[in-house]
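Asks: The following comprises the amino acid sequence and a computationally predicted model.
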Amino acid sequence: MELARFLHGTRDSRTDGQTLTHGRAYEVFGAVFFGGRRRHVFTRLAELSGARPGDRALDVGCGTGYLTLHIADAVAPAGSVVGVDPSPDVLAHARRRAAGRTDCTFTDGIAEALPGPDGRFDVVVSSLMIHHLPEDVRARAVAEMHRVLRPGGRLLLADFRPPANPLARHLVGAVTGPVMEHNPVHLLAPLVADAGFTGIDAGDLHPWIHYVRATKPEQAA
């Protein structure tokens, strides 16, 4: 299935996950897939992340940088955001999109071995990335997000939520493949809890997004 391969990418030698290619085409698909609501959904995700002016933020699996730039707007004027992705093609697209901005940079990296020291960031976000990872890798990726957050830092995970209607879900699977048809977004909150996060809450954004928010506990006095 060509579209499924396009959406879920190819293998990267550093990771068991999938790497997206064809950044420009992925942007076109994203705009169509959200039915005109993409900007609204990602603006809301940036709000839900709790990103504030002056924050240092990280976008894991940033792809073409769509959410990254929304986060950059939220942390302006004194903050900064780094987008991490293993795909040279989508990183090149993201850098073109952010041309001229000094508050938004993009770097090569994988979710389960994030670049940067412990406690570097105030906010970590990730959208439409977790389903690209095999289930046995997802816990390592979330543990890495926990590691690079400062105590008290905020996490936002967002991923594709399959339709509740069985026929609609089957149609999604026919177009995009079984990964998205059966994406177990109900496991995101337990995954976050197991990584040591607290203050967990979850919700849905129409039409396709399930999100989980959480906080890294403050260090004991």
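Replies: That came in fine, so what should we check first?
Asks: CA atoms for contacts and neighbours, from now on please.
Replies: OK.
Asks: Count the neighbours of Ala78 for me.
Replies: 12 (other Cα atoms under 10 Å).
Asks: Hmm, Pro53 and it touching each other?
Replies: Yes. Between Ala78 and Pro53 there is a contact under Cα atoms under 8 Å: 6.3 Å.
Asks: Quick one: list the elements packing against the longest strand anywhere in the chain.
Replies: Ordering each strand of the chain by length in residues (DSSP state E) puts strand 149-160 first. Contacting strand 149-160 under the criterion 3 or more Cα pairs under 8 Å, 6 or more residues apart in numbering; DSSP states H and E are the following elements: strand 121-127, strand 209-215.
Asks: after that strand comes which helix or strand?
Replies: Counting by DSSP states H and E, the next helix or strand C-terminal to strand 149-160 is helix 166-176.
Asks: try this one next to it:
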Amino acid sequence: MESRPDDYVPAAGRDWLLPLYDPVCHFVLRERRFKERLVEQIAPPDRGRVLDLGCGTATLTLMLQQRYPNAEIRGVDGDPKVLEVARRKVAAAGVRLELDRGLAYDLAYNDACFDRVVSSLVFHHLTPEHKRAAFREVKRILKPGGSLHVVDFGPPRSGIARFAARIFIRDQSLRDNFEGRLPEMMRGAGFAEVEECGRHVFFGGGLSFYCAR
């Protein structure tokens, strides 16, 4: 088994929690609803190339493949254990998908090779430095006219969400999200147009949709 960087954070926070990752996303975050919205948002060109950055267990990757069968869909994740789960799900679905091992802030892809990059619940795991590096990498691998589509924790806008944020804001990785710093980081990576294009609310918090070109 390949090793991970010492500061790598698994999808579920701890390896032993991995079996609970999909059920928690489904029941607590109402995953299907916000991922369907994200899938519709990206609208890749026919036969375009789409990268699911931090694909985790490939739930979103499979949804993208189903919605855009003429596109080339790839997933990449830094966790070999979560990729094992993802590959089993892809095999069970009977589709062909490329799932690569790689870190969001150090991608092995060529320059200007993807039309869309999509990311769900990844950036809050990254340190500020790794967030900035990841946005630079995404900008590098996007084709001219391509776009980045992100859904992740955003600034709290309800009493419950603000209370939860006060508990977790000591974590610098989460603080960037709660204090609304992702758009400025995207601009710093070279994206000229950045917008928060929607919200998804669940009990105890909310997710923000971002689009960057």
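Replies: Sure thing, it's come through. Quick caveat, the model's predicted, so the values are computed rather than measured.
Asks: returning to that earlier point: state the span of the second structure onto which the longest strand of the first structure is aligned.
Replies: Aligned using TM-score structural alignment, strand 149-160 of the first structure spans residues 142-153 in the second structure.
Asks: Mean deviation, that stretch versus the first structure?
Replies: By mean Cα distance after the TM-score superposition for the first structure, the fitted stretch 142-153 of the second structure averages 1.1 Å away from its aligned residues in the first structure.
Asks: Give me the distance from that stretch to the chain's centre.
Replies: 10 Å (Cα atoms, centre = their mean, to the nearest Å).
Asks: what residues does that stretch touch?
Replies: The set of residues external to stretch 142-153 of the second structure that reach it, using Cα atoms under 8 Å, 6 or more residues apart in numbering, is 38, 41-42, 111-124, 138, 174, 177-178, 205-213.
Asks: just the buried members of those residues?
Replies: 38, 42, 113-124, 138, 174, 177-178, 205-213 (16 or more other Cα atoms under 10 Å).
Asks: Arg30 of the second structure and Val201 touch, don't they?
Replies: No. The pair Arg30 of the second structure / Val201 is not scored as a contact, 9.0 Å apart, by Cα under 8 Å.
Asks: can you give me the helices for the second structure?
Replies: 18-27, 31-42, 59-67, 80-93, 128-141, 159-168, 172-178, 182-188 (DSSP state H).
Asks: Present the ones you listed as TSV; the columns should include distance to Ala11 of the second structure.
Replies: Listed next are the helices of the second structure as TSV, based on distance: least, Cα to Cα, whole Å:
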stretch	distance to Ala11 of the second structure
helix 18-27	7
helix 31-42	14
helix 59-67	13
helix 80-93	8
helix 128-141	16
helix 159-168	17
helix 172-178	14
helix 182-188	19
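Asks: Would you tell me which of these gets closest to Asp106 of the second structure?
Replies: Evaluated with Cα to Cα, the helices of the second structure place helix 128-141 nearest to Asp106 of the second structure, the distance being 6.9 Å.
Asks: What is the closest one packed up against?
Replies: For helix 128-141 of the second structure, the packing partners by 3+ Cα pairs under 8 Å, 6+ apart come out as helix 172-178, helix 182-188.
Asks: Quick check: buried residues in it?
Replies: 128, 130-141.
Asks: and the two most separated of those residues?
Replies: So, those by Cα to Cα: farthest apart are Pro128 and Ile141, at 20.3 Å.
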